[in-house]
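# After the sequence you'll find the predicted model.
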Amino acid sequence: MNRDLPQEPLPYSAILQPGHTLGMMGGGQLGRMFCHAAQSLGYKVVVLEPTEESPAGRVAEYEVVSAYDDMKGLDTLLSYTQAVTTEFENVPAASLKYLSSQIRISPSAAVVAVVQDRIAEKTFIASQGIPVAPYAEIRTIEDLEKADNTLFPAILKAARLGYDGKGQARVKSVAEAVEAFKSFGEVPCVLEAMLPLKKEVSVVMARGFDGKIALFPIGVNTHINGILSSSVVGVEEIDPTIEKAAQEAAIKIALGLNYFGVMCVEFFILEDNRLVANEIAPRPHNSGHYTMNACLSSQFEQQVRVLAGMPLGSTDLLAPTIMLNILGDSWFAHGGEQAIEPDWASVLALPGVNLHLYGKAEARKGRKMGHINIVNKDPQQLIYYARQVSDILHLNAKI
């Protein structure tokens, strides 16, 4: 262990040199890829995660197996590091606030308190003058019964702990919304109008403690069953005016939150070309995984740079790319109940294909197991090989 408790948080201007240990709250695939990026820059990583043998815990130098709100676990984490980041937004804000009294934290507890609650998140985005889908706050069945009929058809979303389509239900009427609300346990929700959607895009960016900002190229996203299926970058033309508006809105959100770190903002482009903000992710994002092979610096390297106080890296796109998510369904594509390893050799035989598996012990349907980045300077060749990958792995990607 590196030090005795307590100590003062690092000044924003302080730089942690390679060799120091950086902290990660969360042991999933985003934490794992952070570990790899940190280690490539010469840092060590300590991971705090409730379960043993997590994807990140397996590759980190140190692992603290603890609940996120367990004081003993938090103090153990503090004994290893002077700077901690997170891989998901549902880390308790109170835990981050406690850590921030002694070490550098990114993102801050105040930021996490906003983005881990859809009601607070939408209220904040709207307060910045950025359009959001029409919505109503739902805390009781009576709130649903009083909801404006123009919101239907709608999506009912649990305000907290929802991801990858979980805690969401499409509803056509008040009656359907009430049933969905009951199935969620009558927890606070957002009832959000479904809009005529042309496409979804995401802006992934990094903001350093020096205030400098680096924007990655915008990705065009496609979902299947509420889970991101693909992100396409550098292939599909995006109206420059819309692209600029999305980037400016993302920056405005970051500044409004006083955000430091890597952040993604998802936007809807409507049929009439209006831009609507959907969600904020205070961390690297699935739609930014393409940066691992297609950009000079990945989103995970940027996360390391920010946390360590280092200058941000270049976000230049080296070539057009398509990111494809790999779910556990690929292990069961033959129709049986026994998991069978996909044909990785055929995938890797294709030019420009980069495989990233997350080290999860068990494949399950709907579970994110990895992703593939296909990079090619010829957009038509890129699409051709991406479709081949999709066919081999039975991804059913809409490319």
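Structure's in. What do you need? Numbering: from 1, shown residues only.
# from here on, contacts and neighbour counts on C-alpha atoms
Noted.
# Measure how buried Asp272 is and give me the count.
9 (other CA atoms under 10 Å).
# Pull up the gap between it and Pro196, please.
8 Å (CA to CA, to the nearest Å).
# same deal with Gly219?
19 Å.
# ok, these two, which is more surrounded?
A direct count of neighbours by other CA under 10 Å for Gly219 and Pro196 places Gly219 higher, at 26 against 11.
# Against that first model, consider the following:
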Amino acid sequence: MTGASQVNPCFLPGSTLGLLGGGQLGRMFAFAARRMGYQVHVWEPLENSPAGQVCDKQYSLPYEERDCVKEFARYTDLVTFEFENIPSETLTALAIERPVRPSAEVLRICQNREREKNFLLSQGYPLPAYRIVNSAASLRTAVSELGMPCILKTVDCGYDGKGQVKINEEQNLEAIWAAFHAERGVVEAWVNFYKEISIICARSPNGSLSAYPISENVQTNHILDYSIIPARLDRQIQLEVEMLARDITEALGVVGLLAIEFFLTHDGRLLVNELAPRPHNSGHFTVDACITSQFEQQLRAICNLPLGSTRLLSPVVMVNLLGEAWDKQLPDWNLILSEPIAALHLYGKSPPRPGRKMGHYCILGNTIEESLDKALALKSAIYGGT
């Protein structure tokens, strides 16, 4: 069901959206889509996925199953995705049948650290120094040029600290490469940052852009622990982040969402860390604290509808709930549910495992300080004082 011009048609409520990926991001996208009158079909190899639980139909086949492409496309009007670990060839094949947003080329760049960093470097954006390595010898050269400590990362399929090795003075580089089990890697210079921040930018087919408030992120064991919004930054830094986000989104040609993670150094420099062409963990606060959530904004952008307001309604802190909270028993959700300024979100995942994102909660206070104090007190209570 479309409107507007055939060049950039609008996909109106009543359309069926195809979603690749069945995790929590897809689940929350499906909530937003169904609330606005869309149907959602998800392609996710694992049965009973978080998104599949709430979608109209799930295709439980490998993404490489080319016979599924035409079947999936036949019953959908428009296709999008909720994470990067999808073969770009599958998106390219789908794009022959249906519009795919963001494009397969955007996915191809952002799902591979080498291509992503080369893109950013070619466009002149600031990022940490890096080298591409493909052997123990090239790793030794890279470490010599970048210094130690530094970080060796896989070029593909890395998130939440997976596929990363910190290299220190005393380590054996030949042994590190032998245990790396990848043909290529990226070695990044160590950044002694002041803060990690992120911003989510939306772009529609007609080039309209809109950015969310900046999130200040705190990580524990390479996994996002909690986010503080608005980020506590000087106004000049805020303006620079927003300008870079809009420029990168435009240069990449994204239609949909682009999350950009930055390091802010102690001397005030911004360095691009990673790109994600989809909703982002650090943007979960938007569901409770913004007029338009990131998931509704993704829907609006890919469907060529007017972008919604990103205005922040309240200072907010978002805290991830990891599998560790289930260590001994089911967490006492009354701790959160009895708090008037809290909102709880659970993802329908099973079983809980250490490091697995099972849900999150948001605290919406009158001030950042109130939100942060309450969020951390609840976190301590939920995890048993850890």
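Everything's here; your move. What you see is a predicted model, and the numbers here were worked out from it, not measured in a lab.
# tm score of chain vs chain?
TM-score of the superposed chains, computed with TM-score structural alignment, normalised by the length of structure 2, equals 0.95; 382 aligned residues with a CA RMSD of 1.7 Å.
# just the strands in the stretch 101-250 of structure 2 please.
Secondary structure of the stretch 101-250 of structure 2 by DSSP state E, counting those that start in this stretch: the strands cover 130-133, 150-154, 164-167, 185-189, 193-203, 209-211, 215-220, 223-229.
# What span of structure 1 is the fourth one aligned with?
Residues 189-193 of structure 1 are matched to strand 185-189 of structure 2 when aligned by TM-score structural alignment.
# Centre of the chain to that stretch, how far?
Per CA atoms, centre = their mean, to the nearest Å, the displacement of stretch 189-193 of structure 1 from the mean C-alpha position of its chain is 21 Å.
# And for stretch 359-367 of structure 1?
With CA atoms, centre = their mean, you get 18 Å for stretch 359-367 of structure 1.
# Could you tell me where it falls in structure 2?
Against structure 2, stretch 359-367 of structure 1 falls on residues 348-356 (TM-score structural alignment).
# Which parts of the matching stretch count as buried, going by neighbours?
348-349, 352, 355-356 (16 or more other CA atoms under 10 Å).
# Then stretch 302-315 of structure 1?
The neighbour-count check on stretch 302-315 of structure 1 (16+ other CA under 10 Å) flags 302-310, 312-313, 315 as buried.
# quick one: it aligns where in structure 2?
The aligned range for stretch 302-315 of structure 1 is 297-310, by TM-score structural alignment.
# do the same with stretch 247-261 of structure 1
With TM-score structural alignment as the criterion, stretch 247-261 of structure 1 aligns to 242-256.
# Can you list the neighbours in contact with that stretch?
If you take CA atoms under 8 Å, 6 or more residues apart in numbering as the criterion, stretch 242-256 of structure 2 is touched by 101-103, 106, 199-205, 207, 209, 211, 258, 260, 277-278, 297-299, 301-302.
# Return the members of these classed as buried.
Here, 16+ other CA under 10 Å leaves 101-103, 106, 199-205, 209, 211, 258, 260, 277-278, 297-299, 301-302 buried among the contacts of stretch 242-256 of structure 2.
# How many residues are close by the residue lying closest to Ala182 of structure 2 once chain neighbours are set aside?
Distance criterion CA to CA, 6 or more residues apart in numbering; nearest residue to Ala182 of structure 2, sequence neighbours excluded, is Thr154 at 6.9 Å. Residues lying near Thr154 of structure 2 (other CA under 10 Å) number 23.
# how long is stretch 173-193 of structure 1 end to end?
First-to-last distance for stretch 173-193 of structure 1 - CA to CA - comes to 11 Å.
# now stretch 50-58 of structure 2
Taking CA to CA, the first and last residues of stretch 50-58 of structure 2 lie 11 Å apart.
# For it, list every residue counted as buried.
50-55, 58.
# Columns secondary structure on top of those, output as a markdown table?
Output for the buried residues of stretch 50-58 of structure 2, formatted as a markdown table (DSSP: H, G, I helix; E, B strand; the rest coil):
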| residue | secondary structure |
| --- | --- |
| Pro50 | coil |
| Ala51 | coil |
| Gly52 | coil |
| Gln53 | coil |
| Val54 | coil |
| Cys55 | coil |
| Gln58 | strand |
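# how about stretch 281-290 of structure 1, aligned to which bit of structure 2?
Under the criterion TM-score structural alignment, stretch 281-290 of structure 1 matches residues 276-285.
# List the buried residues for stretch 112-129 of structure 1?
By 16+ other CA under 10 Å, the buried positions in stretch 112-129 of structure 1 come out as 112-119, 121-122, 124-125.
# How about stretch 226-237 of structure 1?
Buried residues in stretch 226-237 of structure 1, counting neighbours by 16+ other CA under 10 Å, are found at 227-235.
# what residue of structure 1 matches up with the residue nearest to Ala182 of structure 2?
Match for Thr154 of structure 2 (TM-score structural alignment): Ala158.
# Repeat that for Lys57 of structure 2.
In structure 1, Lys57 of structure 2 lands on Tyr62 (TM-score structural alignment).
# show me what contacts that match?
Contacts of Tyr62 of structure 1 by CA under 8 Å, 6+ apart are 45-47.
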